[in-house]
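Engineer: this one's sequence-less:
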């Protein structure tokens, strides 16, 4: 059977978006390893804020977004997107400090899981994020003592990641190129100034190097890839693909730290990869550009 041209193009965009999410997950894992070395000295919220500042500076220099002439609705979307970034980073790092990493990672994925299920068109599509969630549980191995504050932080990070996924699509429609992303990262950095500014004087030269690399790789690059992936594949597909993050963590641990991959972990990785692959393959109706009926300045997918 011949594939309609629009469907074929949409599917190609979905696969390209999936590739961007994979690189984003690798960027997040690599930057997290760098940033974690500063947690004990500066604290997770301060490190998150300093990373956002570095990323905002880099993006502002490269993108130079338009600030004037935006509607209140545009600014509302930018603020929510930026706030989601700030809350997601701080809440997840706090959850990791209070919970076993597997529990924190599983709670975090509940956010995109809800987004993917809510946007599913039938029970078959809902099975894909469910398989991804089951895979996350197997890979992350959520065992150990849990604390109420840690669970609350983990659930807050999940809500923030869900908003981050949805508003990446909203902001992408309202702003051309990377302008919306850049402004949202700046808003996120400003919201975290109460944490980053007091810590800045205590950062030495090597610490600033780690913060800069972590900010560029784990925020500027990773968020840009996520942003473009949502524009190409849609929030539903990307929400399912976010389950690849713990897979990347397991692979990094296996190859860089010689950590073994148990049978449950391998099964979980298989579930996640399969769910992501099927979700990408089934992507047919995506956010593709349509001919505008009136002249406007808003970007489209």
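Structural biologist: All right, it came through fine. As the structure is a prediction and not an experimental result, all values here were calculated from the model.

Engineer: contacts, neighbours, all on C-alpha from now
Structural biologist: Fine.

Engineer: Tell me which stretches of the stretch 101-250 of the chain form helices.
Structural biologist: For the stretch 101-250 of the chain, helices defined by DSSP state H, counting those that start in this stretch occupy the ranges 101-118, 123-140, 148-174, 179-191, 193-199, 205-215, 222-233, 235-241, 244-256.

Engineer: so how far is stretch 128-144 from its chain's centroid?
Structural biologist: How far stretch 128-144 lies from its chain's middle: 17 Å, per CA atoms, centre = their mean, to the nearest Å.

Engineer: for it, which positions count as buried?
Structural biologist: Within stretch 128-144, the residues that qualify as buried are 128-142, counting by 16 or more other CA atoms under 10 Å.

Engineer: same question, stretch 12-21
Structural biologist: Within stretch 12-21, the residues that count as buried by 16+ other CA under 10 Å are 12-18, 20-21.

Engineer: Next, format those residues as JSON lines and append secondary structure.
Structural biologist: Formatted as JSON lines, these follow (DSSP: H, G, I helix; E, B strand; the rest coil):
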{"residue": "12", "secondary structure": "helix"}
{"residue": "13", "secondary structure": "helix"}
{"residue": "14", "secondary structure": "helix"}
{"residue": "15", "secondary structure": "helix"}
{"residue": "16", "secondary structure": "helix"}
{"residue": "17", "secondary structure": "helix"}
{"residue": "18", "secondary structure": "helix"}
{"residue": "20", "secondary structure": "helix"}
{"residue": "21", "secondary structure": "helix"}
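
Engineer: hold the first one in mind and look at this next one:
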């Protein structure tokens, strides 16, 4: 029983470590790489080095791959690459914590689309309210840049796709699917970064910091996420990551001096509460026999 309880914590701990590592790496990238190579170049070195690191570590050519699995991995990787690119483009003009909160609409949608209980509509309403407070539509009361918000929303769509396609490939060895997925992601984003930043990508500073960012914000978090995906359904995975907007906002406050208003913190809290509430609903639906 004790071992079983510890085993049940593995997905949660994996996602917590993933979220923290991702936040640290992204903050470092925004502070150091953005001024040198821009969002596109930052995405290129981050994803490119991540792919290289995991290809060398896991050597995925050792495993065979069926055509259907290859298709799932390519789609998973393409969604991952597009998600990273759109998210970093959003970070140019909106705070890290808010970008994550908006992007989080993707996994939250995955979670709620599988829900059927009347209570789930309350979580939807709460999430929409939180997003409505953040989004600069109408009278632009939030003061956020519309272009940055649009990129964050695009990242949300790709994040949802990443979860769905990642689950389809989750029966594969985690190192196999993640390394090949990042290779596909690199094929998507590296050309964009090269076109934007050119030879600046070859600067020793960019290469050294890019390698560190790749390790902290891509290679480690994605591997941990695949560990969690193998043990969780898509909706539960999306829900447990509800901690990410708050973690991102706190790290951005400490590392980037990005201060949020009380209303913006409230909006983030609404989105997280919707995710947590949906998590309870999903768990009860999956295991109705559990009462405590």
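Structural biologist: Looks like it arrived, so ask away. Keep in mind the model is a prediction, meaning the values are calculated, not measured.

Engineer: Quantify their similarity with the TM-score.
Structural biologist: Once the chains are laid over each other, their TM-score by TM-score structural alignment, normalised by the length of the second structure reads 0.79; 277 aligned residues with a CA RMSD of 3.5 Å.

Engineer: re earlier: which one of the buried residues of stretch 12-21 of the first structure is nearest residue 73 of the first structure?
Structural biologist: The closest of the buried residues of stretch 12-21 of the first structure to residue 73 of the first structure turns out to be residue 17 (CA to CA; 26.7 Å).

Engineer: Now do the same for that closest one: its match in the second structure.
Structural biologist: Using TM-score structural alignment, the equivalent of residue 17 of the first structure in the second structure is residue 11.

Engineer: neighbours of the closest residue to its match other than its chain neighbours, just the number please.
Structural biologist: Spatial nearest neighbour of residue 11 of the second structure, chain neighbours left out: residue 228 (4.4 Å); criterion: CA to CA, 6 or more residues apart in numbering. Per other CA atoms under 10 Å, the neighbour tally for residue 228 of the second structure reads 25.

Engineer: Quick check: residue 228 of the second structure vs residue 221 of the second structure, distance?
Structural biologist: Residue 228 of the second structure sits 11 Å away from residue 221 of the second structure, taking CA to CA, to the nearest Å as the criterion.

Engineer: what's the answer for residue 285 of the second structure, then?
Structural biologist: 28 Å.

Engineer: same thing with residue 229 of the second structure?
Structural biologist: Distance, residue 229 of the second structure to residue 221 of the second structure, by CA to CA: 12 Å.

Engineer: repeat for residue 38 of the second structure
Structural biologist: Remark: distance between residue 38 of the second structure and residue 221 of the second structure (CA to CA) = 22 Å.

Engineer: thinking residue 38 of the first structure is in contact with residue 206, fair?
Structural biologist: No - assessed by CA atoms under 8 Å, residue 38 of the first structure is found out of contact with residue 206, at 10.5 Å.

Engineer: And those two? Which one has more around it.
Structural biologist: Neighbours were counted for residue 38 of the first structure and for residue 206 using other CA under 10 Å; residue 38 has more, 17 against 9.

Engineer: Once you drop chain neighbours, what's closest to the residue mapped onto that one from the second structure?
Structural biologist: With TM-score structural alignment defining the correspondence, residue 38 of the first structure maps onto residue 33 in the second structure. In this structure, residue 33 of the second structure finds its nearest non-sequential neighbour in residue 42, 5.9 Å apart by CA to CA, 6+ apart.

Engineer: Can you name the residues that contact that neighbour?
Structural biologist: Shown in contact with residue 42 of the second structure (CA atoms under 8 Å, 6 or more residues apart in numbering): 29, 33-34, 88, 193, 210.

Engineer: Just give me the closest of the residues you listed to residue 145 of the second structure.
Structural biologist: Nearest member of these to residue 145 of the second structure, counting by CA to CA, is residue 88, at 14.1 Å.

Engineer: just checking, what residue in the first structure corresponds to that closest one?
Structural biologist: Aligned counterpart of residue 88 of the second structure in the first structure: residue 93 (TM-score structural alignment).

Engineer: Isn't that match up against residue 40?
Structural biologist: No - assessed by CA under 8 Å, residue 93 of the first structure is found out of contact with residue 40, at 11.9 Å.

Engineer: residue in the second structure matching residue 60 of the first structure?
Structural biologist: The alignment partner of residue 60 of the first structure in the second structure, by TM-score structural alignment, is residue 55.

Engineer: tell me which element that match falls in.
Structural biologist: Per DSSP states H and E, residue 55 of the second structure falls inside helix 34-58.

Engineer: Pull out the buried positions in that helix.
Structural biologist: Residues of helix 34-58 of the second structure classed as buried by neighbour count (16+ other CA under 10 Å): 34, 36-55, 58.

Engineer: swap in stretch 264-280 of the second structure?
Structural biologist: Under 16+ other CA under 10 Å, the buried positions of stretch 264-280 of the second structure are 264-265, 267-279.

Engineer: residue contacts, the residue nearest to residue 137 of the first structure when sequence neighbours are not counted?
Structural biologist: The shortest distance from residue 137 of the first structure to any non-neighbouring residue, by CA to CA, 6+ apart, is to residue 106 (6.1 Å). With contact set as CA under 8 Å, 6+ apart, residue 106 of the first structure has these partners: 133, 136-137, 140, 142.

Engineer: Could you check how far residue 106 of the first structure is from residue 252 of the first structure?
Structural biologist: In terms of CA to CA, residue 106 of the first structure sits 18 Å off from residue 252 of the first structure.

Engineer: and if you look at residue 225 of the first structure?
Structural biologist: Look at residue 225 of the first structure and residue 252 of the first structure: by CA to CA, they are 20 Å apart.

Engineer: Name the residue in the two with the higher neighbour count.
Structural biologist: Per other CA under 10 Å, whichever of residue 225 of the first structure and residue 252 has more neighbours is residue 225, with 22 against 16.
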